[in-house]
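A.B. asks: missing the sequence, but the structure's below:
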């Protein structure tokens, strides 16, 4: 009698999962670099939150401790969700929606010091718009069923 293997066949990582993993690692890297003096200029001015944080990642993007922690959390969530196609798409599309809201928030509060609690500056706003559009496009287009004419399904039902 032949012995059957009880092992599951290896699952292939999809393009959406790969994109989500790459973005998640970038978010982790940015979160860590936000705490590194020299890479973050005016590091002594790094505050927990609020518009008064003068620290800037790469001398351009205004950051705070909260801002860096959010990047780290976003990276951890992205890595966890990238384990499945549905999770990867959720991270990409949901993250894109979050960054779209952040872009709008930044447009409204960038010059209103009291309301700017994240903090964000003009460079952050453009980065948030780019992230929003990029993540949305990746999440909507990178699917193993994209363009197949198959039925639309719930992304959370996918393996």
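C.D. replies: Okay, I see it. Not measured: the values here are computed from a predicted model. Numbers count the residues shown, from 1 in each chain.
A.B. asks: from here on, contacts and neighbour counts on C-alpha atoms
C.D. replies: Fine.
A.B. asks: the chain: helices as residue ranges?
C.D. replies: Along the chain, the segments classed as helices by DSSP state H run 15-33, 65-81, 85-109, 122-141.
A.B. asks: pasting the second one now:
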């Protein structure tokens, strides 16, 4: 049953946040394929640490890395259609990014284990994304009124 003053078809704040995060991932995925925005574009490989391509000249990318961003954005748009999906996308995605942060810290970035690939800038961005996404998912889904109307 919907709470008084809340439309059954309204979009919750957590859904809006998940949609915004998903759109950012889609944009980043597309930008990773644009020479100029991605420096050393001609060195981009499908995957692996040999790709010297860098989004905005900072974040190491590959074709696989860009595809992962696109898929993560598509998943976010799909999950943002419901309160629980949006919350799970933000919190679950944040956990994935914290795992990627730890992974990036412990691997040898010059080895074949760095298959996505990631560099130090990517690692710290993954940390910020993980903390930020979890924070959004938790903070924006705490309002019981919001959750009650989305069931």
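C.D. replies: Yep, that arrived. Everything quoted here is computed from the prediction, not taken from an experiment.
A.B. asks: on that earlier part again, wait, which of the helices of structure 1 is closest to residue 59 of structure 1?
C.D. replies: Closest approach to residue 59 of structure 1 among the helices of structure 1 (Cα to Cα): helix 122-141, 10.5 Å.
A.B. asks: give me the mean deviation of that closest one from structure 2.
C.D. replies: Compared with structure 2 after fitting, helix 122-141 of structure 1 deviates on average by 0.4 Å (mean Cα distance after the TM-score superposition for structure 1).
A.B. asks: separation between residue 147 of structure 2 and residue 7 of structure 2?
C.D. replies: 13 Å (Cα to Cα, to the nearest Å).
A.B. asks: so for the two, which sits in the more crowded spot?
C.D. replies: Set residue 147 of structure 2 next to residue 7 and count neighbours by other Cα atoms under 10 Å: residue 147 wins out with 18 against 11.
A.B. asks: surely the more buried one is in contact with residue 86?
C.D. replies: No: Residue 147 of structure 2 is beyond contact range of residue 86, at 11.2 Å (criterion: Cα atoms under 8 Å).
A.B. asks: which one is residue 66 of structure 2 nearest to, not counting chain neighbours?
C.D. replies: Counting by Cα to Cα, 6 or more residues apart in numbering, the nearest residue to residue 66 of structure 2 once its immediate chain neighbours are dropped is residue 29, at 4.5 Å.
A.B. asks: ok, the aligned residue in structure 1 for the one you found - contacts?
C.D. replies: Structural alignment (TM-score structural alignment) places residue 29 of structure 2 against residue 31 in structure 1. Residue 31 of structure 1 makes contact with 67-72, according to Cα atoms under 8 Å, 6 or more residues apart in numbering.
A.B. asks: and if we set it to 7 Å?
C.D. replies: Residue 31 of structure 1 makes contacts with 68-69, 71-72, as judged by Cα atoms under 7 Å, 6 or more residues apart in numbering.
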